[in-house]
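Asker: task: produce atomic coordinates for the following.
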Amino acid sequence: MTPLPPRKPLVEGDFSRPDGARHPHHPGDYEITDPAEIAEVEALPPPTGPDPHGGTFTCMCSEAAGARPVTPELLRLLDPLSPTGIPARHRARWVAAAPPELREYAAAWADGGEPGPETVPGVPLAVVFAWMGAVREEPRDAARLLAVRAPERILAAARTEDLAWAVRETGRAGLDAAVAFFAGEHFTTRHPKHRRVPETARGLLLGHARRHRPADLPVLERRLLRLPEDRIRRP
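Answerer: Got it, this is the predicted structure:
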């Protein structure tokens, strides 16, 4: 028997509730790849145009243009604020995959909050880098913004010397996230004296960027300033 090809992911667009309420970390579009979830969506009424009551859900998964009419089942299934909907399931899976010491922090973000790093004192930054860089089975799902924003909030508040030590201690996935962070605005906008990175950490970041993230290399070469190893002490 010839195996069936994998189903093409559904790409869901923005959801506009009649009351204007939104989940602050819900992306403008996301993918649904789970076969059971795809089947649930495909069982909904097809797009027919704007709903006369003003509520619409734009779907990019169908060749038919338009928006699905707002029905109780659509609200339950695709509303980002529905506790049993697909976006909530994606967020729950992301929380479950978080490191144990960061799971409550992740859950607070998934609930729509923005807790700061003071809520997770003592969590090694190497663990945060690894969490941010972990390969996700569904990288384009409804939790994709959370997967960046939550760890980035902790990293953005950390001192450069602490981040540099974490670069030395993290693994491959964490190093990938570290390159993305050091090439991003949370680091590149720091004052030059706070962009001085010890040679070992700087070499790890540049080497990883050359091999795996070449688009980030020019930014790192400009923004990562050198700091002799004998000028730092382990935190």
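Asker: make it CA atoms for all contacts and neighbour counts henceforth
Answerer: Will do.
Asker: tell me what the longest strand out of those in the chain is packed against?
Answerer: Secondary structure of the chain per DSSP state E: the longest strand is strand 10-16. Applying 3 or more Cα pairs under 8 Å, 6 or more residues apart in numbering; DSSP states H and E, one finds that strand 10-16 contacts strand 30-32, strand 56-59.
Asker: closest one to I154 among the ones you listed?
Answerer: Closest approach to I154 among the helices and strands packed on strand 10-16 (Cα to Cα): strand 30-32, 24.6 Å.
Asker: which strands and helices sit next to that closest one?
Answerer: In this structure, strand 30-32 packs against strand 10-16, with contacts taken as 3+ Cα pairs under 8 Å, 6+ apart.
Asker: for this structure, which segments count as strands?
Answerer: For the chain, the strands defined by DSSP E occupy 10-16, 30-32, 56-59, 67-69, 196-198, 225-227.
Asker: please generate a structure for the following sequence too, so the two can be compared:
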Amino acid sequence: MMSMWRKMTDLFGCLTIAIVGVTQARADEVSTETNTNPIIVEAESFTAQRDDDVRRWHVIPAKDGSPAVAEADQRKQAAEGASNGAYIRLLPDTRVTHADKLIRGENFSPEAGKMAVISYPVEFKAPGRYYVWVRAFSTGSEDNGIHVGIDGQWPEHGQRMQWCQGKNTWRWQCAQRTEKQHCGVPMEIYLDIDEAGKKMVEFSMREDGFTMDQFLLTTDKSFRPE
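Answerer: Below is the predicted model:
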């Protein structure tokens, strides 16, 4: 999957992010409007985190070897299948099962962009509709949702990204939870890019305990990650 790398500086030119293409296409071609090769980003490559006083994204395995973070993560099997040997998780995780108390603004955030926001600078070579896929590891119904936005904006079709199938394993998904479809409507998670240029793709908490390995952007609605 990771056949080539491209380093991008952030808005201030001091941080970098690794972007991966799934084919041998040149790095400057992977996000063009006419090229269907997707952009794949490692989740642990985020360049900024904010609104994280209640819940915070942790890189696992912890880069600093922190035993507290390692002990807090109960899903050791996730590390075995994680791309690049690392992933991120929203901690602490206090709503593990449906029986645990739901506390808005603490372990649940129905409103996008309010809690635990992480940012990734991405260079878009062309405008268009970019479908967002995320590779996540879910154990149940209380750690299977997230929001995605861009440049501090949280459009409707970036909210309530949802997983139902494939528990206790890594699974790619692009589906939006609705009032009628709690398991999500496929291909309804996307970002509309009005003009080419550098943008900040951002994710924010919906449920604590959410675990993410990679995300993918593609203009090809028929594309399915392996």
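Asker: where does the TM-score land?
Answerer: After superposition, the two chains reach a TM-score of 0.29 (TM-score structural alignment, normalised by the length of the second structure), with 117 aligned residues with a Cα RMSD of 6.0 Å.
Asker: on that earlier part again, looking at the helices and strands packed on strand 10-16 of the first structure, spot the one closest to A107 of the first structure.
Answerer: Ranking those by distance to A107 of the first structure, with Cα to Cα as the measure, places strand 30-32 first at 19.7 Å.
Asker: still on that earlier bit, can you redo the strands of the first structure as CSV with mean neighbour count and distance to L77 of the first structure?
Answerer: Listed next are the strands of the first structure as CSV, based on neighbours: other Cα atoms under 10 Å; distance: least, Cα to Cα, whole Å:
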stretch, mean neighbour count, distance to L77 of the first structure
strand 10-16, 19, 11
strand 30-32, 22, 12
strand 56-59, 22, 11
strand 67-69, 21, 12
strand 196-198, 21, 47
strand 225-227, 16, 49
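Asker: dump those strands into CSV; add distance to D162 of the first structure as well.
Answerer: Listed next are those as CSV, based on distance: least, Cα to Cα, whole Å:
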stretch, distance to D162 of the first structure
strand 10-16, 38
strand 30-32, 34
strand 56-59, 44
strand 67-69, 48
strand 196-198, 10
strand 225-227, 14
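Asker: just put the helices and strands packed on strand 10-16 of the first structure in a markdown table and tack on distance to I86 of the first structure.
Answerer: A markdown table is the format used below for those (distance: least, Cα to Cα, whole Å):
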| stretch | distance to I86 of the first structure |
| --- | --- |
| strand 30-32 | 8 |
| strand 56-59 | 14 |
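Asker: A164 of the first structure: which of those strands is closest?
Answerer: Nearest to A164 of the first structure, of all these, is strand 30-32, at 33.1 Å by Cα to Cα.
Asker: neighbours around the residue nearest to F137 of the second structure when sequence neighbours are not counted, how many?
Answerer: Leaving aside its chain neighbours, F137 of the second structure sits nearest to W170 (4.7 Å; criterion: Cα to Cα, 6 or more residues apart in numbering). Per other Cα atoms under 10 Å, the neighbour tally for W170 of the second structure reads 20.
Asker: then H90 of the first structure?
Answerer: Neighbours of H90 of the first structure under the rule other Cα under 10 Å: 18.
Asker: measure it to E12 of the first structure for me?
Answerer: 13 Å (Cα to Cα, to the nearest Å).
Asker: same thing with A39 of the first structure?
Answerer: 14 Å.
Asker: what ranges do the helices span in the first structure?
Answerer: Secondary structure of the first structure, counting by DSSP state H: helices at 35-42, 72-78, 86-96, 103-110, 125-133, 146-156, 160-169, 172-182, 185-188, 199-212, 217-223.
Asker: go through these and name the closest to T56 of the first structure.
Answerer: Nearest to T56 of the first structure, of all these, is helix 72-78, at 10.0 Å by Cα to Cα.
Asker: buried residues in that closest one?
Answerer: L74, L75, L77, L78 (16 or more other Cα atoms under 10 Å).
Asker: stretch 146-163 of the first structure too?
Answerer: For stretch 146-163 of the first structure, a neighbour-count test (16+ other Cα under 10 Å) marks L146, A147, A150, P151, E152, I154, L155, A156, T160, E161, D162, L163 as buried.
Asker: reformat these as CSV; add distance to R196 of the first structure.
Answerer: Below are these laid out as CSV (distance: Cα to Cα, whole Å):
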residue, distance to R196 of the first structure
L146, 29
A147, 27
A150, 25
P151, 22
E152, 19
I154, 19
L155, 16
A156, 15
T160, 8
E161, 8
D162, 12
L163, 11
